[in-house]
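Peer 1: Sequence below, structure please.
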Amino acid sequence: MISVVIPTLGRPSLSALLERIRDDDLEIIVVDDRPDRDDRLETPGRVIAGPARGPAAARNAGWRAARHEWVVFLDDDVLPDPDWPRRLKADLAAAGPEIGGVQGVLSVPLPDDRRPTDWERVTAGLADGAWITADMAFRRTALSAVGGFDERLPRAFREDAELAFRVRQAGWQLRRGDRRTTHPVRPESRWVSLRTQRGNADDALLRRLYGPRWRDLLAIPPGRRPRHAAVTAAGALALATGVTAAITRRPGWALAAAAATTAWAAGTAEFAATRIAPGPRDRHEVATMLLTSVAIPPVAIAYWLRGWWRWRSAEPASAPAGTPATRVVAA
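Peer 2: Model (predicted):
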């Protein structure tokens, strides 16, 4: 038997997912993570109440309630292939005792008749991600050894990569399997790129925990934060020198304000062009990219600084007392 844990916020996609994975050899555990639960979810498995503190905490609640050695995490907006249960069992049967986790093959369908939008490209990046919990199986023993997901990471952002790092550090290997799952692009507002900047606070925590090489350790691609910091600094300098020039009426301050404004405009234009070029370039997308490219750098840096201060004394998550974190256990 295999346990399947699905945290949910009650998305309509949950029903199709549950129908796809219906199988006598799978224990289905749905973690209802809605803060206000006003209706009962109908599922073929068990429903447990989530702590409403984000996906990391919800997944922890799910695997701790599981009855079997292998625990598979699925997002509630994915759609596994029709043969997913059979391929899952084959993936896990082929895993030797040194294997602590097996990832499914994730695909993100993009439109055939036009270039993808910025949000569609961001979602498509999940297909190349390492150890994404949209479809990821772990041994329960491995999860217990490292204490599960770090609940200080409250968003669906980096929490899976961080867990995978600790599982590997504890002595297990991770590999990719053959089962396949589709992750559709969720409809979102044009401001979704601003909302996702909250993840910079989580990045600040990971920097505190793992040092300057945290991206390399967790297999996370490089980001644009240094450029965002430079653009934000240029904008702040342009504002400060511009105000000073207006008050003092001195040419030197006016020249400084002009130089800083030029640097800010050049950095912002480069960022916007980078996002616009691969997209559909219609009026709505171009306007969205221009507006959000102005706002993203300062918003990203503000969240980073907020996280840096909040987690200034953070320590790495530790395994439960008495747990041999380097032990490799057979199924």
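Peer 1: C-alpha only now, for contacts and for neighbours.
Peer 2: Noted.
Peer 1: what ranges do the strands span in the stretch 51-200 of the chain?
Peer 2: Remark: strands assigned in the stretch 51-200 of the chain by DSSP state E, counting those that start in this stretch are 70-74, 79-80, 99-107, 135-139, 173-182.
Peer 1: Switch those strands over to JSON lines; also include distance to residue 228.
Peer 2: Shown next, in JSON lines, are these (distance: least, CA to CA, whole Å):
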{"stretch": "strand 70-74", "distance to residue 228": "33"}
{"stretch": "strand 79-80", "distance to residue 228": "36"}
{"stretch": "strand 99-107", "distance to residue 228": "30"}
{"stretch": "strand 135-139", "distance to residue 228": "32"}
{"stretch": "strand 173-182", "distance to residue 228": "33"}
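Peer 1: Can you say which of those is nearest to residue 290?
Peer 2: strand 99-107 (28.9 Å; CA to CA).
Peer 1: any idea of the angle that closest one forms with strand 173-182?
Peer 2: 30 degrees (axes from the mean of the first three to the mean of the last three CA atoms, to 10 degrees).
Peer 1: Name the surrounding residues that touch strand 99-107.
Peer 2: Contacts with strand 99-107, where a contact means CA atoms under 8 Å, 6 or more residues apart in numbering, come from 91-92, 95, 124, 126-128, 131-139, 142, 167-168, 172-183.
Peer 1: residue closest to the middle of the protein?
Peer 2: The centroid of the chain falls nearest to residue 157 when counting by CA atoms, centre = their mean (2.3 Å).
Peer 1: Neighbours of residue 17, how many?
Peer 2: 19 (other CA atoms under 10 Å).
Peer 1: so how far is residue 254 from residue 248?
Peer 2: Look at residue 248 and residue 254: by CA to CA, to the nearest Å, they are 9 Å apart.
Peer 1: who's more crowded, these two?
Peer 2: A side-by-side neighbour count of residue 248 and residue 254, using other CA under 10 Å, places residue 254 first with 19 against 12.
Peer 1: show me the contacts for that one.
Peer 2: Neighbour list for residue 254: 241, 242, 245, 246 [criterion: CA under 8 Å, 6+ apart].
Peer 1: can you tell me which of those residues are in helices?
Peer 2: Mapping these onto helices (DSSP state H) picks out 241, 242, 245, 246.
Peer 1: Distance to residue 102 and neighbour count for those - can I get that in a markdown table?
Peer 2: Shown next, in a markdown table, are those (distance: CA to CA, whole Å; neighbours: other CA atoms under 10 Å):
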| residue | distance to residue 102 | neighbour count |
| --- | --- | --- |
| 241 | 55 | 22 |
| 242 | 56 | 21 |
| 245 | 60 | 18 |
| 246 | 62 | 12 |
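Peer 1: I'd like the structure of this one too, to check against the first:
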Amino acid sequence: MTKIIAFNRNRRIITADNEHDARTSSVKLRRQSGAPVVSVIGTGGRTQAPAVEVAVSIVVPSKGRPQLLNRCLASLVMQQFDTARFEIIVVDDGPSDDTRDVVASWAAQAAENGLQVTYIPSMGPHGPAAARNHGWRAARGAIIAFTDDDTVARPDWLKNGVMAFSAGAHAVCGSVVMPLDGTPTDYEKDAKNLETAEFVTANCFCLKKVLEDLGGFDERFRFAWREDSDLHFRLIDYGANIVREPKAVMMHPIRPAQWGVSLQQVKKVQFDALLYKKHPSLYRRRIRAKPRWDFYLTVGALLTTLSSLAAGAFGTAILSGAVWTFMTGRFCLQRLSKTSKAPGHVLEMLVTSALIPPLAVYWRAVGAFKFRVGFL
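Peer 2: Sure thing, here's the model as predicted:
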């Protein structure tokens, strides 16, 4: 059976058990609010009241990655868990027919085993934090399991994660495995750090009651960056019993990335300012103990070089230029350490190592201004 939930921009909810009911509700909601509502689908037939209480709800935010979502759902519907006691909720953060069709296909197959799959087309606000909020608020389970649309769950992932709550846990952190063959690129090496992260939404579980007490995810974190750390820090402040369960394993294959991907990712650093504003002590203890003085020195040397050249102070320009060259080369060598030495990758490191420090300083300043916090 398939349950369809649609949110409008004001977070009002419409539900439907089949396509006719969904269309009728959509038209009614348009008349009431004037907001656009994405058309929704079902597999036919009315939803029956569940005979067994749902214990856990799996929430999967997705946006424009139907092939990856398809792989993820294939692993979730095969969990070694009573299908009547868990449900899967997919929140489409950029509603599309392709994503909807993937969900509908798996929903039809899962219905044969009594597993309910829910599709939520989010009309906003957007971002992974908001999408997860849409998901857990619509969930029926007392435990919420979070993952991403590009993960692959081991068959016993859900069982092991839920069992960890038997000891009185409020939240559970599973293990993330990012398989990688050969010498990694800088991007792959950086991505693989997710395996050692303390708390990531690619593989975590939390009591719904605790999420309600905390208000869920902070939707100001619009990118997939630091929203999980923020929830983790609020759980710590809440006094939650956070348990690590290494047997709850989620595979997280590293996606291919285009040349210069690090230049796009550096934009996320603005949300470090928000995390620091909310949790200054925990940020310094668990994220970054000191400001990026190396970046500030690099940018300062670059600006001094350019201004000195403009003023005709060539001696100062040479000295500051040497400092900039040294710091940039040092940063580049750090990134090339234990990573691929292929010519294309080396060229990428040379170019991006010159551009990342000024971009990082810029986006840190944007974050400090946007969130009104003194942040270095």
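Peer 1: Would you pull the TM-score for this pair?
Peer 2: For this chain pair, the superposition-based TM-score is 0.86 by TM-score structural alignment, normalised by the length of structure 1; 299 aligned residues with a CA RMSD of 1.8 Å.
Peer 1: before we move on, back to that, show me which of the contacts of strand 99-107 of structure 1 are buried.
Peer 2: Listed as buried from these are 91-92, 95, 124, 126-127, 131-139, 142, 167-168, 172-174, 177, 179-183; burial here means 16 or more other CA atoms under 10 Å.
Peer 1: Which of the contacts of residue 254 of structure 1 are conserved in structure 2?
Peer 2: Retained in structure 2 by both residues aligned by TM-score structural alignment, their matches' CA atoms under 8 Å are the following of the contacts of residue 254 of structure 1: 241, 242, 245.
Peer 1: quick one on the thing from earlier: what residues are up against the residue nearest to the centre of structure 1?
Peer 2: 199, 202.
Peer 1: Kindly indicate which of the contacts of residue 254 of structure 1 lies nearest residue 301 of structure 1.
Peer 2: residue 241 (20.6 Å).
Peer 1: Would you check that the closest one makes contact with residue 253?
Peer 2: Yes: in this structure residue 241 of structure 1 lies within contact range of residue 253 using CA atoms under 8 Å: 5.8 Å.
Peer 1: Now do the helices in the stretch 201-350 of structure 2.
Peer 2: 208-214, 227-238, 261-265, 270-278, 280-286, 293-311, 314-336, 343-370 (DSSP state H, counting those that start in this stretch).
Peer 1: Return the most buried member of these.
Peer 2: Mean neighbours per residue, mean count of other CA atoms under 10 Å, is largest over those for helix 270-278, with a mean of 22.
Peer 1: Can you give the contact residues for that helix?
Peer 2: Counting by CA under 8 Å, 6+ apart, 221, 225-226, 229-230, 283-284, 363-368, 371, 373, 375 sit against helix 270-278 of structure 2.
Peer 1: Residue 105 of structure 2: which of those residues is nearest?
Peer 2: Closest to residue 105 of structure 2, out of all of the contacts of helix 270-278 of structure 2 and judged by CA to CA, is residue 225, at 30.7 Å.
Peer 1: What's the closest one aligned with over in structure 1?
Peer 2: Under the alignment (TM-score structural alignment), residue 225 of structure 2 maps onto residue 157 of structure 1.
Peer 1: dump the residue contacts of residue 58 of structure 2.
Peer 2: By CA under 8 Å, 6+ apart, residue 58 of structure 2 lies in contact with 86, 87, 88, 89, 144, 145, 146, 147.
Peer 1: Need the counterpart of it in structure 1.
Peer 2: Pairing criterion TM-score structural alignment: the partner of residue 58 of structure 2 within structure 1 is identified as residue 4.
Peer 1: looking at this, that match is in a strand?
Peer 2: Yes: according to DSSP: H, G, I helix; E, B strand; the rest coil, residue 4 of structure 1 belongs to a strand.
Peer 1: Quickly note the distance from it to residue 101 of structure 1.
Peer 2: Counting by CA to CA, the gap from residue 4 of structure 1 to residue 101 of structure 1 is 14 Å.
Peer 1: repeat for residue 264 of structure 1
Peer 2: On the measure of CA to CA, residue 264 of structure 1 and residue 101 of structure 1 end up 45 Å apart.
Peer 1: Repeat that for residue 84 of structure 1.
Peer 2: From residue 84 of structure 1 to residue 101 of structure 1 the distance is 17 Å (CA to CA).
Peer 1: of those two, who's got more company?
Peer 2: The neighbour comparison of residue 84 of structure 1 against residue 101 (other CA under 10 Å) goes to residue 101, with 27 against 19.
Peer 1: Name the nearest residue to the alignment partner in structure 2 of the more buried one, ignoring sequence neighbours.
Peer 2: Mapped onto structure 2 by TM-score structural alignment, residue 101 of structure 1 lines up with residue 171. Closest residue to residue 171 of structure 2 apart from its sequence neighbours, by CA to CA, 6 or more residues apart in numbering: residue 206 at 4.2 Å.
Peer 1: got the contact list for that neighbour?
Peer 2: 143, 144, 145, 170, 171, 172.
Peer 1: And for residue 13 of structure 1?
Peer 2: 76, 77, 78.
Peer 1: rerun at 7 Å
Peer 2: 76, 77 (CA atoms under 7 Å, 6 or more residues apart in numbering).
Peer 1: Now which residue in structure 2 aligns to it?
Peer 2: By TM-score structural alignment, residue 13 of structure 1 lines up with residue 68 in structure 2.
Peer 1: From residue 128 of structure 2, how far off is that match?
Peer 2: Distance from residue 68 of structure 2 to residue 128 of structure 2, counting by CA to CA: 16 Å.
Peer 1: go on, residue 157 of structure 2?
Peer 2: Taking CA to CA, one finds residue 157 of structure 2 at 22 Å from residue 128 of structure 2.
Peer 1: Residue 95 of structure 2 now?
Peer 2: Plainly put, residue 95 of structure 2 is 14 Å away from residue 128 of structure 2 if you go by CA to CA.
Peer 1: Kindly report the same for residue 268 of structure 2.
Peer 2: 13 Å.
Peer 1: And for residue 308 of structure 2?
Peer 2: For residue 308 of structure 2, the distance to residue 128 of structure 2 equals 45 Å [CA to CA].
Peer 1: Quick check: closest non-adjacent residue to the corresponding residue of structure 1 for residue 234 of structure 2.
Peer 2: In structure 1, the residue matched to residue 234 of structure 2 (TM-score structural alignment) is residue 166. Nearest residue to residue 166 of structure 1 in three dimensions, chain neighbours excluded: residue 146, at 6.6 Å (CA to CA, 6+ apart).
Peer 1: Tell me the counterpart of that neighbour in structure 2.
Peer 2: Under the alignment (TM-score structural alignment), residue 146 of structure 1 pairs with residue 214 of structure 2.
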